[in-house]
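Peer 1: 3D, please:
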Amino acid sequence: MREIKFRCWDRFKQRWSNYKINDGTVYFMDKNTGVWYGSYNKRYKDFNLMQCAGLNDKNDREIYEGDILSDGNNKKPYKVIFENGSFRAEFEGDFEEYSFDLIDVVVQGCEVVGNIYENPELMEERIND
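Peer 2: A predicted model of the protein is given here:
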């Protein structure tokens, strides 16, 4: 059985943060103050929790929801998404979005080059090239 892992992004502070799950409730930490926020607090919506796909890229780096993958030709950045119970790699073409099973993209030898929070420009630059 694989370990289910997550990571947490604080959209307000623009950095990685901590989270914990206690009695079925997710709590997020403000790293500046050390305060934990649960769903009862409006600051709770400032955090994004992303699940690990359970797969690694060609450099053995774990792949998480929100990561940006490159297939090596610098033309198509793939965004990792989790939707309808499965992970997919998605890229935007000239007229529409294309979606692939994440395992197919990993088998092609893609690598994690960033994520949608710290490196959003990676998605824009390659699409416009």
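
Peer 1: contacts and neighbour counts: CA atoms only from here.
Peer 2: Fine.

Peer 1: Show me where the protein has its helices.
Peer 2: Using DSSP state H, the helices of the chain run over residues 102-107, 121-128.

Peer 1: Throw the ones you listed into a markdown table and include distance to residue 62, thanks.
Peer 2: Shown next, in a markdown table, are the helices of the chain (distance: least, CA to CA, whole Å):
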| stretch | distance to residue 62 |
| --- | --- |
| helix 102-107 | 11 |
| helix 121-128 | 19 |
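
Peer 1: Any idea how many residues pack against the closest residue to residue 71 other than its chain neighbours?
Peer 2: With CA to CA, 6 or more residues apart in numbering as the criterion, residue 71 has its nearest non-adjacent residue at 4.5 Å, and that residue is residue 110. For residue 110, the neighbour count with other CA atoms under 10 Å is 21.

Peer 1: hang on, residue 110 packs against residue 57?
Peer 2: Yes: between residue 110 and residue 57 there is a contact at 6.0 Å, judged by CA atoms under 8 Å.

Peer 1: how about this one, so we can line them up?
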Amino acid sequence: MREIKFRAWDKNLERLYNPDYVQEYFHEIVSDNKRFTLLQYTGLKDKNGKDIFEGDIVVAWSEGRSEKFEVRWRQESAPKWILYPAWQSQKFWNLHGTKREDGYYYDMVEVIGNIYEHPELLDELAGMTEEEIDEYIERECADWVWENTDGGFSRVGDEGK
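Peer 2: Below is the predicted model:
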């Protein structure tokens, strides 16, 4: 059975709350849908074992090239998690998952941020080769330090943004 969990983006505080916090305060968060955006867990992990949520920005590789996408739910005729905007441009990249021996499902993508805290990543990675993206992630993202307070988490140093 797939694990159901959510993160929540607080539009007022510009803060992302982790699944434990959302579970504890679920009723309050859901009842204030103008303030919070719920982001569902896809049931998949990335190539590094990190949970993939709706709104995450991922780098995907196919046939020797890489692209960066936002993870979205597609409700039309065949509902599924898709990598956006690939679906719009008829490239049809979606998240499907492969079952590991430990029972978890993963996909060969890498989560590098999300559309709420790191929207600039979608523009910064446009047109880069796989090698250039790997170098960018190693240079710009590898030393990110995350802080977990009051059930939320954010990148240390982003307080003024």
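
Peer 1: give me every residue that touches the residue nearest to residue 71 of structure 1.
Peer 2: Applying CA atoms under 8 Å, 6 or more residues apart in numbering to residue 110 of structure 1 gives the contacts 57, 58, 69, 70, 71, 72.

Peer 1: Give me the buried positions along stretch 108-123 of structure 2.
Peer 2: Buried residues in stretch 108-123 of structure 2, counted by 16 or more other CA atoms under 10 Å: 108, 109, 110, 111, 113, 114, 115, 116, 117, 121, 122.

Peer 1: which one of those residues sits closest to residue 40 of structure 2?
Peer 2: Closest approach to residue 40 of structure 2 among the buried residues of stretch 108-123 of structure 2 (CA to CA): residue 114, at 12.7 Å.

Peer 1: residues contacting that closest one?
Peer 2: By CA under 8 Å, 6+ apart, residue 114 of structure 2 lies in contact with 55, 56, 57, 70.

Peer 1: So for structure 2, which residue is the most central one in space?
Peer 2: Nearest residue to the geometric centre of structure 2 (CA atoms, centre = their mean): residue 56, 1.7 Å.

Peer 1: Which residue in structure 1 occupies the aligned position of that one?
Peer 2: Under the alignment (TM-score structural alignment), residue 56 of structure 2 pairs with residue 67 of structure 1.

Peer 1: distance of its match from residue 95 of structure 1?
Peer 2: As judged by CA to CA, to the nearest Å, residue 67 of structure 1 and residue 95 of structure 1 stand 23 Å apart.

Peer 1: same thing with residue 26 of structure 1?
Peer 2: Applying CA to CA to residue 26 of structure 1 and residue 95 of structure 1 gives a distance of 38 Å.

Peer 1: ok, now residue 48 of structure 1?
Peer 2: Distance, residue 48 of structure 1 to residue 95 of structure 1, by CA to CA: 29 Å.

Peer 1: between the two, which one's more packed in?
Peer 2: In this view residue 48 of structure 1 and residue 95 are compared by other CA under 10 Å, and residue 48 has more residues nearby, 15 against 6.

Peer 1: out of everything not next to it in sequence, what's closest to that one?
Peer 2: Looking at residue 48 of structure 1 with CA to CA, 6+ apart, the closest residue is residue 9, at 5.2 Å.

Peer 1: Counting neighbours, what do you get for that neighbour?
Peer 2: Neighbours of residue 9 of structure 1 using other CA under 10 Å come to 20.

Peer 1: dump the residue contacts of it.
Peer 2: 15, 16, 17, 47, 48, 49, 117.
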